[in-house]
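Q: mind folding the following:
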Amino acid sequence: MTVETVVVVSTTDAMDAAFAGIGCWLLQSDGRTKPLSVDRWQQPPDLHDHRLFLDDVHDETVDVGCGPGRLVGALSARGIRSLGIDISGEAVRQTRDRGARAVQGDIIGGLHGVGQWDRALLADGNIGIGGDPVTLLHRVADLLRPGGRVVVEVARHGVGVVTERLRLQVGRELTPDFSWSVVGSDAIAGIGDAAGFEVEDVRESGGRHAAVLVKRPA
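A: Alright, predicted model coming up:
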């Protein structure tokens, strides 16, 4: 009997593979699996991206978890000073190929441009990074000028806050498990308040939702 070998790889390596076009699966803690559909993030921004994140942006913006740069690329094309941050070197390369600025890094472990930005984006559920939305928003607050805004994509009303342990699989390669949170529109006000933000607006487009949070004065 042959035992299949499972190779453990880093989350960064798995995301690099996914953005390079290799099939990647998300393994949930309840045993469910689903494909990580990075192809949507590699397309130009759609109508709902524009309505939720782009149309009203005229100031300096940092995109946290930018992926291959569809949002920051669109902002850069409009001449808006912007920066993408992502753990994946391949995502950063693709963002730069769009003509946008991007750096490889982890918002939890290090900051890029403290106090320099008017706006931050947490699209595509990136409020879940690290499984601790309050800590994540504290890090984002450090990036923003006083009165700065963060636009957070959230789940539908009634979800609350759900945190679970996930893994990624590429072929026979698995990542260690990591924490990820899903935050509903009903819970973002409390999370924002704990991190020093107030809700200015909640938007909906095409079944997607985003909350605009304003950084309170120190």
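Q: alpha carbons only for contacts and neighbour counts from here, please
A: Noted.
Q: just the strands in this structure please.
A: In the chain, the strands defined using DSSP state E lie at 7-8, 25-27, 33-35, 61-64, 82-86, 102-104, 117-122, 144-154, 161-170, 173-174, 178-183, 197-205, 208-215.
Q: now the other sequence, so there's something to compare against:
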Amino acid sequence: MSPAALGGTTIAATASETSAEFGRGGAEPYELALRVGGGVLSVVRDDIPRPGDDATSLDVSAYLAAATDAERGVLALTTGPVLDVGCGPARMVRAAIEAGRLALGIDISPAAVGLARSQGLPVLRRSVFDPLPAEGTWGAVALFDGNVGIGGDPAALLARGSELLRPGGRMIVETHADPERNVHFAAQLVHPAGARSAWFPWAEVGHRAAARIAGDLGMDVTTVATAGRTFVLATR
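A: Here you go, the predicted model:
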């Protein structure tokens, strides 16, 4: 991969070398977008011959808005306390609480956690792979917005999510539009003004691939499509 330069500093990485977590480091475009009230970032991959050719969009404004009716409907397919993994400003935590459920969000972004806490929402600045409260007792573990990509290893992430659930608990996994997609790569967030994050490990997984991973963990799987989005519901 060609090194990326920002402000005279050269940043080079491959998928196997990255250790940054979701857009951290560099110029922190994700945190910048959160602080200014939103914006659309580009997600570029290190395995594309011309960086940017396969860039996808990340609409940070949607994370700052209220949960949609479709999102609330998917959440309602679960019961019990909710753990929202990679919660951002915690719109799904708010939705769960508004539905009368106990909920907790976790995220590694200081800006996201600060925004959530400023609204009185219960959020911890923590990775899903860190020790977490009430492990093995959660009724729902939520991975909205493509967060199945966290860490660049969907199999490890879903295995961890299963550990966090109580027996009969259900994991919500939002998946890629391509049902068979299962790719792992180093990614970088890019702000329209040019600010770039450090490279971080990420993955994209379609619903058939996610269902196979969950099935290999011994989970019961169903797929739900709503409002142009697809979710795998995996029950422990």
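Q: tell me how the two chains score on TM-score.
A: Superposed pair, TM-score by TM-score structural alignment, normalised by the length of structure 1: 0.85. Supporting alignment: 211 aligned residues with a Cα RMSD of 2.5 Å.
Q: picking up where we left off before, got the strands of structure 1 as TSV, with mean neighbour count and distance to V134 of structure 1 columns?
A: Shown next, in TSV, are the strands of structure 1 (neighbours: other Cα atoms under 10 Å; distance: least, Cα to Cα, whole Å):
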stretch	mean neighbour count	distance to V134 of structure 1
strand 7-8	12	29
strand 25-27	19	24
strand 33-35	13	27
strand 61-64	24	15
strand 82-86	25	19
strand 102-104	20	22
strand 117-122	24	13
strand 144-154	23	12
strand 161-170	18	11
strand 173-174	18	28
strand 178-183	19	11
strand 197-205	17	10
strand 208-215	23	13
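Q: right, so of those, which gets closest to G131 of structure 1?
A: Proximity to G131 of structure 1, assessed across the strands of structure 1 by Cα to Cα, is greatest for strand 178-183 (4.1 Å).
Q: what range does that closest one cover in structure 2?
A: Using TM-score structural alignment, the residues of structure 2 aligned to strand 178-183 of structure 1 are 200-205.
Q: equivalent analysis for stretch 65-79 of structure 1, please.
A: Counting by TM-score structural alignment, stretch 65-79 of structure 1 falls onto residues 86-100 of structure 2.
Q: end to end on that stretch, go ahead and measure it.
A: 21 Å (Cα to Cα, to the nearest Å).
Q: and for stretch 190-210 of structure 2?
A: Using Cα to Cα, one end of stretch 190-210 of structure 2 lies 27 Å from the other.
Q: distance from the chain centre to that stretch, please.
A: 10 Å (Cα atoms, centre = their mean, to the nearest Å).
Q: also stretch 77-97 of structure 2?
A: Distance, centroid of stretch 77-97 of structure 2 to centroid of chain: 12 Å (Cα atoms, centre = their mean).
Q: contacts for that stretch?
A: For stretch 77-97 of structure 2, the external contacting residues (Cα atoms under 8 Å, 6 or more residues apart in numbering) are 63-67, 71-72, 75, 101-109, 112-116, 121-123, 128, 138-143, 147, 169-170.
Q: cool, stretch 103-122 of structure 2 as well?
A: Residues external to stretch 103-122 of structure 2 that are found in contact with it (Cα under 8 Å, 6+ apart): 21, 24, 31, 34-35, 81-90, 93-94, 96-97, 123-128.
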